[in-house]
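Visitor: Sequence plus predicted model, see below.
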Amino acid sequence: MAENKSEIIAGAVVLAVAVGFVVYAGKLTGASAGGDSYELSASFRSADGITVGTDVRLAGVKVGRVTSMELDPQTYRAGTTISVAEGIDVPDDSALAISSEGLLGGNYVEILPGGSPMYFAPGDQIEFTQGSVSLVSLLMKFVGDDDAAAAPSE
């Protein structure tokens, strides 16, 4: 009987530690059960490197995430919906850009705030966007231009 009690206590301790890790991981990743937010939409020419769940940052601070992405068959642009934390007012002349965390890092959506005294309302469309830049295409342009400059002219 003593063995059963010690096994139950050990199991309870393991379960409590597991719940603690789940709560810690949720706080670390910014996940929350009832976070109030509002949605804004935007259209990108190229949305390479972002998916649903990608961070949305303002001044380097996570203020939301990408909630949906779909191709618009009429314009061939990536229609994107983002959520922004309640209490973060985005000026209505702001822009969205897909930025990179570094050479080997991932991409995120960056809010580039404007100076307007008016703010986006929930559900508004952000008109000014800048899609992702392909590192490979930039390198190819650099290498291609270098070869053209080195070729002798006749």
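Guide: It's in. Note that this is a predicted model, so its numbers are computed, not measured. Numbering: from 1, shown residues only.

Visitor: alpha carbons only for contacts and neighbour counts from here, please
Guide: Noted.

Visitor: you'd agree residue 89 is in a strand?
Guide: No. Using DSSP: H, G, I helix; E, B strand; the rest coil, the assignment for residue 89 is coil, not a strand.

Visitor: residues in contact with it?
Guide: Contacts for residue 89 were tallied using Cα atoms under 8 Å, 6 or more residues apart in numbering; they are 119, 120.

Visitor: Mind jotting down where the strands sit in this structure?
Guide: 37-44, 55-58, 61-72, 77-85, 95-100, 107-112, 125-126, 128-130 (DSSP state E).

Visitor: Any chance of the ones you listed in TSV with mean neighbour count and distance to residue 3 as columns?
Guide: Below are these laid out as TSV (neighbours: other Cα atoms under 10 Å; distance: least, Cα to Cα, whole Å):
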stretch	mean neighbour count	distance to residue 3
strand 37-44	20	50
strand 55-58	21	49
strand 61-72	17	49
strand 77-85	20	50
strand 95-100	19	55
strand 107-112	22	52
strand 125-126	17	63
strand 128-130	17	64
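
Visitor: okay, now the one to match up with it:
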Amino acid sequence: MPQILKDHLVEALTGLAVIAVAAWFLAFALDRTGSTGTSSYELAARFPNAAGISVGSDVRVSGMKVGSVTAQRLDPATYQAVVTLSVDSAVKLPLDSSAAITSEGLLGGSFIALVPGGDPDMLAAGDEITDTQGATDLMGLIGSVINRSGAEEPAKAEPAGAAE
């Protein structure tokens, strides 16, 4: 056996280097995606319009990622989007917290922004955030501004002698 290792030392070291790089890459990827096994709890929120949100979308508090969207479904009774959020267990949210779907800009992606309230009692796993605001249709707003830009009639000029 030692003779085989001596004969194939370069191959063995190359294999070891490949395994070390793969382990480093896996640790790096888990750290960057937030999948490091931290404990979390789930909350639900109902939105009238959940455009731009999908499973994996960020959940943020004060611009900091504290969780992600884990599920979506349509409530057949109210026709609202019911979104399940996984929130880091280190983040305790008051009962009167609110959730809004917002975007990073005109070309950016959408995320759910949580705004903590002031209630002394905290949301627990399985609770629902009742104060929600759905996604704003940016393209519809831009279109309405463009369409209204020429809709107003210009002010009519008074005849020259009418002001006297």
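Guide: Nice, thanks for sending it over. Keep in mind the model is a prediction, meaning the values are calculated, not measured.

Visitor: Go through the strands of the first structure and name the closest to residue 137 of the first structure.
Guide: Across the strands of the first structure, residue 137 of the first structure has its closest neighbour in strand 95-100 (15.0 Å, Cα to Cα).

Visitor: whereabouts in the second structure does that closest one align?
Guide: Strand 95-100 of the first structure lines up with residues 98-103 of the second structure when matched by TM-score structural alignment.

Visitor: can you check stretch 64-72 of the first structure too?
Guide: Going by TM-score structural alignment: stretch 64-72 of the first structure matches residues 67-75.

Visitor: ditto for stretch 5-25 of the first structure
Guide: Aligned by TM-score structural alignment, stretch 5-25 of the first structure falls on residues 9-29 of the second structure.

Visitor: Tell me the buried residues in that stretch?
Guide: Residues of stretch 9-29 of the second structure include none that count as buried (16 or more other Cα atoms under 10 Å).

Visitor: okay but residue 118 of the second structure is in contact with residue 93, surely?
Guide: No. Here residue 118 of the second structure does not reach residue 93: they are 9.1 Å apart, not a contact under Cα atoms under 8 Å.

Visitor: So between the two, which is more surrounded?
Guide: Remark: of residue 118 of the second structure and residue 93, residue 93 carries more neighbours, 23 against 12, as counted by other Cα atoms under 10 Å.

Visitor: hang on, the earlier thing: how much does the match of strand 95-100 of the first structure stray from the first structure?
Guide: Its aligned residues in the first structure lie a mean 0.7 Å from stretch 98-103 of the second structure after superposition (mean Cα distance after the TM-score superposition for the first structure).

Visitor: Who are the contact partners of the corresponding residue of the first structure for residue 43 of the second structure?
Guide: By TM-score structural alignment, residue 43 of the second structure lines up with residue 40 in the first structure. Going by Cα under 8 Å, 6+ apart, residue 40 of the first structure touches 81, 82, 83, 84, 120, 122, 123, 124, 125, 126.

Visitor: burial of the residue nearest to residue 40 of the first structure when sequence neighbours are not counted, as a residue count?
Guide: Nearest residue to residue 40 of the first structure, sequence neighbours excluded (Cα to Cα, 6 or more residues apart in numbering): residue 123, at 4.9 Å. By the criterion of other Cα under 10 Å, residue 123 of the first structure has 13 neighbours.
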